[in-house]
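**Student:** Quick check, what structure comes out for this input:
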Amino acid sequence: MSERIAVYPGSFDPVTYGHLDILKRGLTVFDHVIIAVLNNSSKHPLFTVEERVDMLKKATAHLDSVTVDSFEGLLVDYVQKKKVSIVLRGLRAISDFEYELQIASINKHLNPKIETCFMMTSNRYSFLSSSMVKEAAMYHGSVHELVPDPVERALKAKFDRGRSSI
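**Tutor:** Have a look, this model is predicted:
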């Protein structure tokens, strides 16, 4: 039997426990998951692609069946290059589903061999988004229970650096 591999794409700016929840639960379905950090030119990320990849590698170092990578361009091209046909995506709410369904539909149109596996996040993280984490951290809110320690430190350093130059 061949190995079941999925690509878990996203901006991960920054990675949260919600992302890691989807990843860990995805590993109960797939033998290997490639986390693919998107370099999206239309977004203005807080962290560089390299910083996001580094944080993800630290957060997943204990998971042998995870690879962290990055890509630019179309997800379907990246998935095809990796010889994978499954995309793993997390959902928090109905509003996520509408957006994710559009993406899955265009991906299917561009490459009919690609399937998208949607996984609901645990209720514990259903409110959590990277945007909310960044905003809380920017205003000195505690994000300790929302992100891994290396991410918390990186957020603090990023926002402390910004304050010192004001």
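**Student:** from here on, contacts and neighbour counts on C-alpha atoms
**Tutor:** Fine.
**Student:** which element follows the helix or strand containing residue 104 toward the C-terminus?
**Tutor:** If you go by DSSP states H and E, residue 104 is part of helix 94-110. Going down the chain from helix 94-110, the next helix or strand is strand 115-120, by DSSP H and E.
**Student:** what packs against that following strand?
**Tutor:** helix 17-26, strand 86-91, helix 94-110 (3 or more Cα pairs under 8 Å, 6 or more residues apart in numbering; DSSP states H and E).
**Student:** re earlier: now the angle from the helix holding residue 104 to strand 115-120?
**Tutor:** If you take axes from the mean of the first three to the mean of the last three Cα atoms, to 10 degrees, helix 94-110 sits at 170 degrees to strand 115-120.
**Student:** And for helix 94-110, what's in contact with it?
**Tutor:** With Cα atoms under 8 Å, 6 or more residues apart in numbering as the test, helix 94-110 has contacts from 75-76, 89, 91, 114-116.
**Student:** can you redo the residues you listed as TSV with neighbour count and distance to residue 61?
**Tutor:** As requested, the contacts of helix 94-110 are exported to TSV (neighbours: other Cα atoms under 10 Å; distance: Cα to Cα, whole Å):
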residue	neighbour count	distance to residue 61
75	19	24
76	21	27
89	23	21
91	20	24
114	19	28
115	17	27
116	20	25
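**Student:** Show me which pair in the residues you listed is furthest apart.
**Tutor:** With Cα to Cα as the measure, no two of those lie farther apart than 76 and 91, at 19.7 Å.
**Student:** Here is the second sequence; please produce its structure so I can put it next to the first one:
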Amino acid sequence: MQRIALFPGTFDPVTLGHTDIIDRALPLFDKLVIGIGVNSGKVPMFSVEQRVEWLREIYKDQPTVEVTSYEGLTVNFCKQIGAKFILRGIRYVADFEYEKAIADINRKMEHEVETIFLTCSPEFSTIASTLVRDVIRNGGDAAQFLPDAVSSSLQYSKLS
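**Tutor:** Next comes the predicted model:
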């Protein structure tokens, strides 16, 4: 049986913190689905299409990675794609407390789906999409927090 994991998130934008978790998770699973959750209650800075495009560009040479978007409950999407694992990245203790509560609810709804936590590498622990959006929104240079595919497209969009 294939070990399929879903890495859900908004990825608004994709940061080096996200890619750190993804890169380190690749050897753990046969297939890793990066799922961009669409939440009608949130207004993202970047379109779903843009975020999918970034992730597909970053992982174009990685055949075990699939990028898609989904709506609704994450555990329902896991069933839909055959994922038995949900991958989550943890930066701080507060992240763990929040993520554990979600994992517990997911486990009650779908007993066969396990949540796997990976702590991010120390050099990426301060990178949060919320903070990166603030830097971008206020005209700062966020390149040091972003994969090249993301920062180069932002620089290009500033020129146009």
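**Student:** Determine which stretch of the helices and strands packed on strand 115-120 of structure 1 is the most buried.
**Tutor:** strand 86-91 (a mean of 22; mean count of other Cα atoms under 10 Å).
**Student:** Mind reading off the mean deviation between that strand and structure 2?
**Tutor:** Comparison of strand 86-91 of structure 1 with structure 2 after fitting gives an average deviation of 0.4 Å (mean Cα distance after the TM-score superposition for structure 1).
**Student:** With residue 112 of structure 1 as the reference, measure out to residue 101 of structure 1.
**Tutor:** 15 Å (Cα to Cα, to the nearest Å).
**Student:** what do you get for residue 141 of structure 1?
**Tutor:** 44 Å.
**Student:** Ok, residue 142 of structure 1 next?
**Tutor:** 44 Å.
**Student:** do the same with residue 16 of structure 1
**Tutor:** Taken as Cα to Cα, the span from residue 16 of structure 1 to residue 112 of structure 1 is 31 Å.
**Student:** And those two? Which one has more around it.
**Tutor:** For residue 16 of structure 1 versus residue 112, the count of surrounding residues by other Cα atoms under 10 Å is larger for residue 16: 23 against 12.
**Student:** measure the more buried one to residue 104 of structure 1 for me?
**Tutor:** Remark: distance between residue 16 of structure 1 and residue 104 of structure 1 (Cα to Cα) = 23 Å.
**Student:** Can you show me the helices along structure 1?
**Tutor:** 17-26, 49-59, 75-81, 94-110, 130-138, 149-164 (DSSP state H).
**Student:** So which bits of the last one are buried?
**Tutor:** Judged by neighbour count using 16 or more other Cα atoms under 10 Å, the buried positions of helix 149-164 of structure 1 are 151-152, 154-156, 159.
**Student:** Just flag the most distant two among these.
**Tutor:** 151 and 159 (12.2 Å).
**Student:** and for those two, which residues touch both?
**Tutor:** Between them, residue 151 of structure 1 and residue 159 share no contacting residue, judged by Cα under 8 Å, 6+ apart.
**Student:** if we can go back for a sec, just send the helices of structure 1 back as TSV, with distance to residue 65 of structure 1 too.
**Tutor:** Shown next, in TSV, are the helices of structure 1 (distance: least, Cα to Cα, whole Å):
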stretch	distance to residue 65 of structure 1
helix 17-26	10
helix 49-59	12
helix 75-81	17
helix 94-110	24
helix 130-138	24
helix 149-164	21
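**Student:** so residue 35 of structure 2 touches residue 70, yeah?
**Tutor:** Yes. Using Cα atoms under 8 Å, residue 35 of structure 2 makes contact with residue 70 at a distance of 6.5 Å.
**Student:** Looking at the two, which one has more neighbours?
**Tutor:** A direct count of neighbours by other Cα under 10 Å for residue 35 of structure 2 and residue 70 places residue 35 higher, at 23 against 15.
**Student:** ok, that one to residue 45 of structure 2 distance?
**Tutor:** According to Cα to Cα, residue 35 of structure 2 stands 17 Å off from residue 45 of structure 2.
**Student:** and what of residue 75 of structure 2?
**Tutor:** In this view, residue 75 of structure 2 and residue 45 of structure 2 are 25 Å apart by Cα to Cα.
**Student:** Can you list the neighbours in contact with stretch 75-85 of structure 2?
**Tutor:** 3-6, 70, 86, 106, 109-110, 112-116.
**Student:** Quick check: buried residues in that stretch?
**Tutor:** 75-78, 83-85.
**Student:** how about that stretch, aligned to which bit of structure 1?
**Tutor:** Aligning stretch 75-85 of structure 2 against structure 1 (TM-score structural alignment) gives residues 76-86.
**Student:** okay, how far is it across the matching stretch, tip to tip?
**Tutor:** 10 Å.
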